[in-house]
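[1] Next comes the sequence, and after it the predicted model I'd like to discuss.
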Amino acid sequence: MTASVSAATVVSVNLDRGHHFSKNVVPEVVLVEGLGIEGDAHAGATVQHLSRKRWHKDEPNLRQVHLIHRELFDELAEEGYSVEAGNLGENVTTEGIDLLGLPRGTVLHLGDEAAVEITGLRNPCIQIDRFQQGLLKAVVRTDDDGSVERRTGVMSVVVAGGTVRAGDSVRVELPAEPHEPLRTV
């Protein structure tokens, strides 16, 4: 089943060859099935994030491609923060789609060829506060009942390779029901 999302687009693509917090905006990225983004430090079939690699090096890499919705930047600006595409380490910045509201297993078709399958929520860390003091608390909220809302995007794996550029469309393909909510990966 394909969900109807009007005018969902890629607004930026970003990569970094090193393990830095922010990624550089680039004209295009090449997604490689089962690996991630060609030339990005987090590409690989097994865990590549330095904080996890030491203990989980042989586990599958469920964090090959990180996506954030651009609308988060507007929300953060209202709270006094200045965040732009790539600043929070995302590979793909989208617009017009509620990434956090999608179920696990959703496939996002990026442009004409590439597709990623959402594996879960990004679990933000203290590096966000090193980028801008207080930002971690702004993107991870705890309600009075103790439930935690993480707003720093979703993680995914590449299920179809291809080139992705700013301006490409995003098409949503929901998994079969029952839908499984997103959890951190």
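    Cool, the structure landed. Numbering: from 1, shown residues only.
[2] okay, CA-based contacts and neighbour counts for the rest of this
    Fine.
[3] tell me how far the ends of stretch 170-185 are from each other?
    By CA to CA, to the nearest Å, the extent of stretch 170-185 from end to end equals 23 Å.
[4] all helices for this protein, in order.
    50-56, 71-78, 127-131, 135-139 (DSSP state H).
[5] For Lys23, which of those is the nearest?
    helix 127-131 (12.3 Å; CA to CA).
[6] Now do the buried residues in that closest one.
    Ile128 (16 or more other CA atoms under 10 Å).
[7] likewise stretch 16-25?
    Asp16, Ser22, Lys23, Asn24, Val25.
[8] re the thing from before, pick the most buried one from the helices of the chain.
    helix 135-139 (a mean of 18; mean count of other CA atoms under 10 Å).
[9] List of residues touching that helix?
    Leu76, Glu79, Tyr81, Pro124, Cys125, Ile126, Ile128, Asp129, Glu149, Arg150, Arg151, Thr152 (CA atoms under 8 Å, 6 or more residues apart in numbering).
[10] now it, how far from the centre of its chain.
    17 Å (CA atoms, centre = their mean, to the nearest Å).
[11] for stretch 69-81, same thing?
    Averaging C-alpha positions (CA atoms, centre = their mean) puts stretch 69-81 16 Å from its chain's average.
[12] again with stretch 176-185
    16 Å.
[13] Going by neighbour count, which residues of it are buried?
    Leu182.
[14] Check it against this one:
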Amino acid sequence: MKLLSLNLGRPKPVEYTDQAEGVTGIDKRPVEGPVRVSAPGAKGTGGSGLAGDAVCDKRHHGGDDQAVYAYAREDLDAWERALGRTLPCGVFGENLTTEGVDVTGAKIGERWRVGSDLVLEVTTGRIPCRTFQGHLGEKGWVRRFTRDGASGAYLRVIEPGEIRAGDPIEVVHRPDHEVTVSLVFRAVTTERELLPRVLAAGDALHPEELRAAREHVAKYGSRSGPRDEG
């Protein structure tokens, strides 16, 4: 398991974002590194966990619980075949393009050591947005990406450190629950009846998803609730 590509974004003016300044950092490009990774601060004020990486829309991106975004090269390869086009590392806006890591199958609270010092913890999956669709230029992309379910993973920084392309990735902790990134992604998008199950991940879960699950259970108990909600 390794960090195949380390990717950073710069602010870029585009027409497809609803961000007030009309700029986005989603177009991330590979760098060799080293790059310092640390907790950026609370969502809304803190940006990316990677030094030199732009987060332009802090309403929905960045902050301690979304400090780093990882996507598997294997999933990018599958999308290349499905879309019939080349997808370079970083094109999904991921900071870390991994090789040999089951990113979407990772458990919430799972911890990865990247390189010698950096330790990251999995918090949730990535919800696709209008900017992502505009960047890819694929009609109906939000719906298609959601239906596929290979969301990639957001991670928080547990121990800061420097990383570079090619660094090894090691899973140093795997919780004993069964709440994966894939399960959480489905629960908050297309299968809200799964929300009670994600509570088993506890406080390791991204606070927004944890709150959604608790509100669902408070309203419906452990049953699914109306399938047309959300």
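    In hand now; what should we look at? Keep in mind that what you see is a predicted model, and the values were worked out from it rather than measured.
[15] follow-up on the earlier one: distance to Trp55 of the first structure added to the buried residues of stretch 16-25 of the first structure, as a markdown table?
    Shown next, in a markdown table, are those (distance: CA to CA, whole Å):
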| residue | distance to Trp55 of the first structure |
| --- | --- |
| Asp16 | 23 |
| Ser22 | 24 |
| Lys23 | 25 |
| Asn24 | 28 |
| Val25 | 31 |
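[16] Restricted to strands, list those.
    The strands, defined by DSSP state E, take in Asn24, Val25 from the buried residues of stretch 16-25 of the first structure.
[17] between the buried residues of stretch 16-25 of the first structure, which is closest to Gly34 of the first structure?
    Closest to Gly34 of the first structure, out of all of the buried residues of stretch 16-25 of the first structure and judged by CA to CA, is Asp16, at 18.5 Å.
[18] so who does that closest one touch?
    Ser22, Lys23, Asn24, Gly39, Asp40, Ala41.
[19] Widest-spaced pair of those?
    Ser22 and Gly39 (14.9 Å).
[20] State the distance from Val157 of the first structure to Glu75 of the first structure.
    The value you get for Val157 of the first structure to Glu75 of the first structure, if CA to CA is used, is 27 Å.
[21] Then Ile68 of the first structure?
    For Ile68 of the first structure relative to Glu75 of the first structure (CA to CA), the value is 13 Å.
[22] cool, Val148 of the first structure as well?
    Taking CA to CA, one finds Val148 of the first structure at 18 Å from Glu75 of the first structure.
[23] right, so of the helices of the first structure, which gets closest to Gly86 of the first structure?
    Proximity to Gly86 of the first structure, assessed across these by CA to CA, is greatest for helix 71-78 (10.9 Å).
[24] who's in contact with that closest one?
    Under CA under 8 Å, 6+ apart, the answer for helix 71-78 of the first structure is Ser82, Val83, Glu84, Glu95, Gly96, Ala138, Arg151.
[25] What's the first one aligned with over in the second structure?
    When you say that, I think you mean Ser82 of the first structure. Mapped onto the second structure by TM-score structural alignment, Ser82 of the first structure lines up with Thr86.
[26] ditto for the fifth one
    Taking TM-score structural alignment as the alignment basis, one finds that Gly96 of the first structure is matched in the second structure by Gly100.
[27] Does its match touch Lys2 like I think?
    Yes: the criterion here is CA atoms under 8 Å, and Gly100 of the second structure meets it with Lys2 at 6.7 Å.
[28] between these two, who's got more neighbours?
    Shown here are Gly100 of the second structure and Lys2; by other CA atoms under 10 Å, Lys2 has more neighbours (18 against 13).
[29] With adjacent residues omitted, what lies nearest to Val154 of the first structure?
    Leu121 (4.4 Å; CA to CA, 6 or more residues apart in numbering).
[30] So which bits of the longest helix anywhere in the second structure are buried?
    Ordering each helix of the second structure by length in residues (DSSP H) puts helix 207-220 first. Across helix 207-220 of the second structure, burial judged by 16+ other CA under 10 Å covers Glu209, Leu210, Ala212, Ala213, Arg214, His216, Val217.
[31] same deal with stretch 79-89 of the first structure?
    Tyr81, Val83, Glu84, Ala85, Gly86, Asn87, Leu88, Gly89.
[32] now it, how far from the centre of its chain.
    With CA atoms, centre = their mean as the basis, stretch 79-89 of the first structure stands 14 Å off its chain's centre.
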